[in-house]
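Asks: show me how the following folds:
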Amino acid sequence: MRYYTEDHEWLEVSGSTATVGITDYAQGQLGDVVFVELPEAGRAVTKGKEAAVVESVKAASEVYAPVSGTVTEANAALEGTPDLVNSSPEADGWFFRLTLSDPSQLEGLMDEAAYKAFVDAL
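Replies: Next up is the predicted model:
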């Protein structure tokens, strides 16, 4: 199942693991991504707190953890090719994976239809 946040992060959940990235809308607002700072495996992240940083030619922006958990993997491909965030934001340009510490936190997130309506209203 895929979920979205009002901060334009997405997460794809499979069992107790979630893959996290930024949405196509977010990458479009940022412009050309030139650098990504990712969390290390083993780091605990807290819902709503900074988990990563993405820098573009326009600005630097925080990527917030959409749920709390422990990072299991960062997308190493982004170190050499951060522009994957632009070309494939909701697939190959994912940022990190984590193990959910509180699956009930998913309840406050949007599904794809709700996120589309949210973006259309911006």
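Asks: C-alpha only now, for contacts and for neighbours.
Replies: OK.
Asks: stretch 5-16: end-to-end distance?
Replies: Using C-alpha to C-alpha, to the nearest Å, one end of stretch 5-16 lies 18 Å from the other.
Asks: pull out the buried positions in it.
Replies: 5, 8, 9, 10, 11, 12, 13 (16 or more other C-alpha atoms under 10 Å).
Asks: another sequence for comparison is provided below:
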Amino acid sequence: MSEVREKLAYSEEHEWAEAVEGQIVRIGITDHAQSLLGDIVFVEFPELGASVSFGESMGSIESVKTVSELYSPVTGKVVKVNEALNDQPELLNGEPYEGGWIAEIEVEGSVEEAFGKLLTAEGYKGIIA
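Replies: Predicted coordinates for the structure are as follows:
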């Protein structure tokens, strides 16, 4: 069974979001997503400073099986990307919630508003069951 962490918010497209500080939200793909993708070999990040919108594509993840779009779970501006994934994309497989985070986004409005559009851990468990 895939790990689903209680303190995170989730999108139906299998991304997670975590409030970091102020209006900054860290995002990544879920344990369920990485297991479906298989061995991840490349991550296409959104550009620093780029505006991203809820539910819109902001990059891609390439595995030995397929290429999958990365959808933004929030609306805002990309303020940081996880450069470690350039040399170690497999971190997405081994540590999807820690070292495998993908980007940090400064959300428009409040984090609470942004998370209001997302699923709770229980809601996400319901769609992957």
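Asks: related to what we said a few turns ago, kindly reformat the buried residues of stretch 5-16 of the first structure as CSV containing secondary structure and distance to residue 40 of the first structure.
Replies: As requested, the buried residues of stretch 5-16 of the first structure are exported to CSV (DSSP: H, G, I helix; E, B strand; the rest coil; distance: C-alpha to C-alpha, whole Å):
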residue, secondary structure, distance to residue 40 of the first structure
5, coil, 22
8, coil, 22
9, strand, 18
10, strand, 19
11, strand, 18
12, strand, 19
13, strand, 20
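Asks: the lengthiest helix in the first structure: how far from the chain's middle?
Replies: Using DSSP state H to assign secondary structure, the helix with the most residues in the first structure is helix 112-120. Once both centres are worked out by C-alpha atoms, centre = their mean, to the nearest Å, helix 112-120 of the first structure turns out to sit 16 Å from its chain's centre.
Asks: what's it in contact with?
Replies: Helix 112-120 of the first structure is touched from outside by 2, 3, 4, 5, 6, 25, with contacts defined as C-alpha atoms under 8 Å, 6 or more residues apart in numbering.
Asks: please give the element, helix or strand, for the spatially most central residue of the first structure.
Replies: The geometric centre of the first structure, computed from its C-alpha atoms, lies nearest to residue 21 (C-alpha atoms, centre = their mean), at 2.5 Å. Residue 21 of the first structure is part of strand 17-22 when elements are defined by DSSP states H and E.
Asks: average distance between that strand and the second structure?
Replies: Relative to the second structure, and after both are superposed, strand 17-22 of the first structure has an average distance of 0.4 Å to its aligned residues, where the measure is mean C-alpha distance after the TM-score superposition for the first structure.
Asks: any idea what residue 102 of the first structure aligns with in the second structure?
Replies: The alignment partner of residue 102 of the first structure in the second structure, by TM-score structural alignment, is residue 109.
Asks: how many neighbours does that match have?
Replies: A count of neighbours around residue 109 of the second structure, defined by other C-alpha atoms under 10 Å, yields 11.
Asks: in a helix, it, correct?
Replies: No. Using DSSP: H, G, I helix; E, B strand; the rest coil, the secondary structure at residue 109 of the second structure is coil, not a helix.
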